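In: pasted the sequence and its predicted model underneath.
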Amino acid sequence: MSPQKNHFVVGNHQSWLCGSLLLAINLIIFFSLTSPVLAQTSPLTPRQSENLIIQSNIDGDFQVPLYKSGVIELEERAKRISVGNPGIADILMLHSRQLYVVGKALGTTNVVVWDNNERVFASFNIEVVHDLDMLKRKLHRLLPGEVIEVHSAQERIILSGQVSSVVKMKAAEDLAQGFLPECISAESNVLVRDTTQGTPIIIQQGEGGRGASGANQEGCKKGSVVNLMQVGGAHQVMLEIKVAEIARTVLKRFDSNFNVFSFDSPWKLGANSGGASFPNALTPSGNEVPILGSLNGEDSPIGPVVDLFQPNTPGIQDKGVFLSYLSSKFFLEAVLEASRQKGLAKVLAEPTLTTLTGQEAQFVSGGEFPIPVPQSGITGNVTIEFKEFGVIVKFLPLVLDSGRINLKLNVAVSELSQDVPVTVGVQGTESTFVIPSLTKRSAKATVELADGQTIGIAGLINDNLRELVTKLPGLGDVPILGALFRSQEFMSGQTELVMFVTPHLARPISPQQVKLPTDSFVPPTDLEFYLMGRMEAREMSNSSPSSQGIIDIGPESHRFGHQL
């Protein structure tokens, strides 16, 4: 019996060893698999735990960032809560003194809390706002040194404060645009949670808020950024523009027109230069027919047809000579026009304009001329529209961080011209309107300059030549005498145009340093006006008040530019 008993004990010992070994292997495998998870889920630090607790503001309300969560701690034990609009925030009661809040959509809702005695002991508002903390960190990291305040008002982000340049203002505004949700839905729901039975009971109506498909919901709207930031520093830009043009024209003209007609015999002979008309002849019955008559010879014209010859009346536009002879059987009329014209024109415009950086400014110095516009219909009504001419300047300056100035320019200088006028008639009436043309020089460019630098934005050198000869073949080629049978015109024009711009960072000056163009004008006395013929009085000998404030620091002092 002993051997059998010992064998039984050994068998039990082996079974226990096998079970222990299997448990050890399982524990090793378990800890080897769970060790990375345990390493990653280390306990939160006290500071991280405090960040999860949502603190109330001065009014006792709570703010939750959009799509983020937090914990609200209650002062007493709660039994039941009610959420005004669960489309704004999801609220879950973790236990009797903690509420877990998740922001779902921008807006405000309220929470009512009951205790175990069915008594309302707390009521507070929860406002879901933009992620302002993250936006502030981005602004501080990307735009250091800029004093920018960030606020949230429903679906809008409000930026205020002061920045150093317009470029940084635009960057802050673009950065805030990225924190706006794509869609904001404002549907209302009712949610009640009760924990009396241990498991929350949810009573909900509707599906508010913004889900993954919120952009496709009806009633969706887009948020916006309200920019209340100001640009600090002296960022007023004064732009000086110079438009200089000189044009030279030379016109040579020689024109010959003559009419010769002899009617001494049945044969009529004549010559013309300058145009003429030959009216139709008359038949015996008094009808007008072509000069050649009918082809079959019937109803042929009668009378001397050429007696109705009507030459165009020659004239002299500028300078020339003429000859005329008339007898009972002979008529001679000749006009020779020879002229030479030289023209010189100078245009100099120097407009100056000042505006704030980032703001467009416009300057117009000139006038407006009327343009009649006939209206459709048979009434013959005409409306008048006006078109500007003169010096027109538009520019948009931007002061960069480096102090350089970026300019978008549009400069135009125009004047009335009678070179190519347009005549417009009114339907149903005999009235006509002559509309003048415009000679225009314009330039549109974008440049970048430092304070006080000058650059040419446009230039033109134009040299044109035109010749026109009209002559009678054969006779017009005869030397010397051939000049009587031809007309010649020679036109040459040269134009030089240049436009310069000079931007300055404008700063205010003392009123004592301002001198107006009219300060130096003194009206003449009666003696100077009637006897001396002067339009203004002689220049005063005493120095002007503005020059008395100038301090001469020695022979090395110099002044440059226009002196007022």
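Out: Right, received. Where do you want to start? For clarity, every value in this text was computed on a predicted model and none was experimentally measured. Numbers count the residues shown, from 1 in each chain.
In: rest of the way, CA atoms for contacts and neighbours
Out: Will do.
In: residues in contact with stretch 494-512?
Out: 234-249, 354, 405, 449-464, 546 (CA atoms under 8 Å, 6 or more residues apart in numbering).
In: out of the residues you listed, which are inside strands?
Out: Under the assignment DSSP state E, the contacts of stretch 494-512 contribute 236-249, 354, 405, 449, 455-464 to strands.
In: can I get the buried part of the residues you listed as one ChimeraX selection?
Out: The following ChimeraX line selects those of the ones in strands among the contacts of stretch 494-512 that are buried, judged by 16 or more other CA atoms under 10 Å:
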select :236,237,238,239,240,241,242,243,244,245,247,249,354,405,449,457,458,459
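In: below is an additional structure, to be compared with the one above:
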Amino acid sequence: ATISDPSTGLSASTGFSLSNAASTAGSMFGLAVQTANFAALISFLETQGTVHVLSSPRVAAVNNQKAVLKIGTDEFFVTGVQTTTNSTTTGNTVSPSVTLQPFFSGVVLDVTPQIDEKGNILLHVHPSVSQVSTINKSVNLGTAGSLNLPLAASATSELDSIVRGQNGQVVAIGGLMRQASTADDAQLPGTGKVPVLSTLFGSKKRVNQKRELVVLIKPTIVEGVNNWNDDLLDTSRRIDQLDPRVRGIR
């Protein structure tokens, strides 16, 4: 499975081909597309914008049993504050105590395969990509004053989908989009507070960026040792194709 994050939206239809898919690019899609050419699908995504491969794991699962893959880190943040008042001969003192909990940043993918008698593969897919950042908050403790605490701000993209695929075919799932806007103001020193000078000697730049989470899964039915070894070799070749140095991309 490969989880990528193009910076623009895209569309596609079943029976994937680069010609008809590129003609309708620009809107998000929620259907699964299938192709045997993994590198071609990655190349198509790159025509829609910058592609960042977040993870490219490989996991084995038993029929009708869930497989979970988790890649990332846990960071501890403050989730609660309690104060304790201690009475002494000189007066009362208030001591705060904080409660810490872990917050996960990274990629989580759980998939449940179901294979029918004709070899069709039904996949229940639930990917999640989370990123936790730190924000500082000031908490009023009353007579003890205030306490600055590092709190967690979590951004999560996840989807839950059921798709039908074929053995050895790549299934692409997309549709989770988010938009971010950033502003950059540049000014000469000393001119920022003067309206006329800030306009003449400054610049303002606003960038709007759309990001979409795309999940690529290649289900393979392993019927014996030979199939397993062949799949390992195919995975190695696929990873080489994703390497920008091998593909001549700088």
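Out: On my side now, so go ahead. Since the structure is predicted, the reported quantities are computational estimates derived from the model, not experimental observations.
In: ok, longest strand in the second structure?
Out: strand 91-115.
In: where along the second structure do the strands fall?
Out: So, for the second structure - with DSSP E - the strands run 2-4, 33-35, 53-55, 67-88, 91-115, 121-140, 146-158, 161-165, 170-187, 202-217.
In: gap between the longest one and the chain center?
Out: Right, strand 91-115 of the second structure. 18 Å (CA atoms, centre = their mean, to the nearest Å).
In: mind listing what's buried along it?
Out: Judged by neighbour count (16+ other CA under 10 Å), strand 91-115 of the second structure contains these buried residues: 103-115.
In: tell me which of those is nearest to Asn140 of the second structure?
Out: When the buried residues of strand 91-115 of the second structure are ranked by distance to Asn140 of the second structure (CA to CA), Phe103 comes first, at 24.1 Å.
In: which residue sits closest to Lys210 of the second structure in space, ignoring its chain neighbours?
Out: Excluding the flanking residues, the one nearest Lys210 of the second structure by CA to CA, 6 or more residues apart in numbering is Gln179, at 4.4 Å.
In: make JSON lines from the strands of the second structure and add distance to Arg245 of the second structure to it.
Out: Output for the strands of the second structure, formatted as JSON lines (distance: least, CA to CA, whole Å):
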{"stretch": "strand 2-4", "distance to Arg245 of the second structure": "18"}
{"stretch": "strand 33-35", "distance to Arg245 of the second structure": "24"}
{"stretch": "strand 53-55", "distance to Arg245 of the second structure": "15"}
{"stretch": "strand 67-88", "distance to Arg245 of the second structure": "24"}
{"stretch": "strand 91-115", "distance to Arg245 of the second structure": "25"}
{"stretch": "strand 121-140", "distance to Arg245 of the second structure": "26"}
{"stretch": "strand 146-158", "distance to Arg245 of the second structure": "29"}
{"stretch": "strand 161-165", "distance to Arg245 of the second structure": "31"}
{"stretch": "strand 170-187", "distance to Arg245 of the second structure": "23"}
{"stretch": "strand 202-217", "distance to Arg245 of the second structure": "21"}
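In: of the ones you listed, which is nearest Arg247 of the second structure?
Out: Arg247 of the second structure sits nearest to strand 53-55 of all the strands of the second structure, at 14.8 Å, using CA to CA.
In: quick one: the closest one to the first structure mean distance?
Out: Following the fit onto the first structure, the mean deviation recorded for strand 53-55 of the second structure is 2.7 Å by mean CA distance after the TM-score superposition for the first structure.
In: packing partners for the longest strand of the second structure?
Out: Applying 3 or more CA pairs under 8 Å, 6 or more residues apart in numbering; DSSP states H and E, one finds that strand 91-115 of the second structure contacts strand 67-88, strand 121-140.
In: centroid residue for the second structure?
Out: Residue closest to the mean C-alpha point of the second structure, counted by CA atoms, centre = their mean, is Val129 at 3.6 Å.
In: can you give me the strands in the stretch 101-250 of the first structure?
Out: 107-114, 120-129, 147-153, 156-163, 190-194, 201-205, 224-231, 236-262 (DSSP state E, counting those that start in this stretch).
In: which one of the ones you listed lies nearest to Gln40 of the first structure?
Out: Using CA to CA, the nearest of those to Gln40 of the first structure is strand 120-129, at 30.5 Å.
In: what range in the second structure does that closest one sit on?
Out: Using TM-score structural alignment, strand 120-129 of the first structure lines up with nothing in the second structure.
In: list the buried ones in that strand?
Out: Result for strand 120-129 of the first structure [16+ other CA under 10 Å]: buried residues 125-129.
In: Phe201 of the second structure and Asp185 of the second structure: what is the separation?
Out: Separation of Phe201 of the second structure from Asp185 of the second structure (CA to CA, to the nearest Å): 11 Å.
In: which two from the buried residues of strand 91-115 of the second structure end up farthest apart in space?
Out: Spanning the widest gap among those are Phe103 and Ile115, at 35.2 Å by CA to CA.
In: aligned to Val447 of the first structure, what sits in the second structure?
Out: Alignment note: Val447 of the first structure maps to Val163 in the second structure; criterion TM-score structural alignment.
In: rewinding a little: in space, what's closest to the residue nearest to the centre of the second structure - neighbours in sequence excluded?
Out: In space, and not counting its chain neighbours, Val129 of the second structure is closest to Val107: 4.6 Å by CA to CA, 6+ apart.
In: from Phe322 of the first structure, how far out is the aligned partner of that neighbour in the first structure?
Out: Using TM-score structural alignment, the partner of Val107 of the second structure in the first structure is Val391. According to CA to CA, Val391 of the first structure and Phe322 of the first structure sit 46 Å apart.
In: Val347 of the first structure now?
Out: Distance from Val347 of the first structure to Phe322 of the first structure, by CA to CA: 39 Å.
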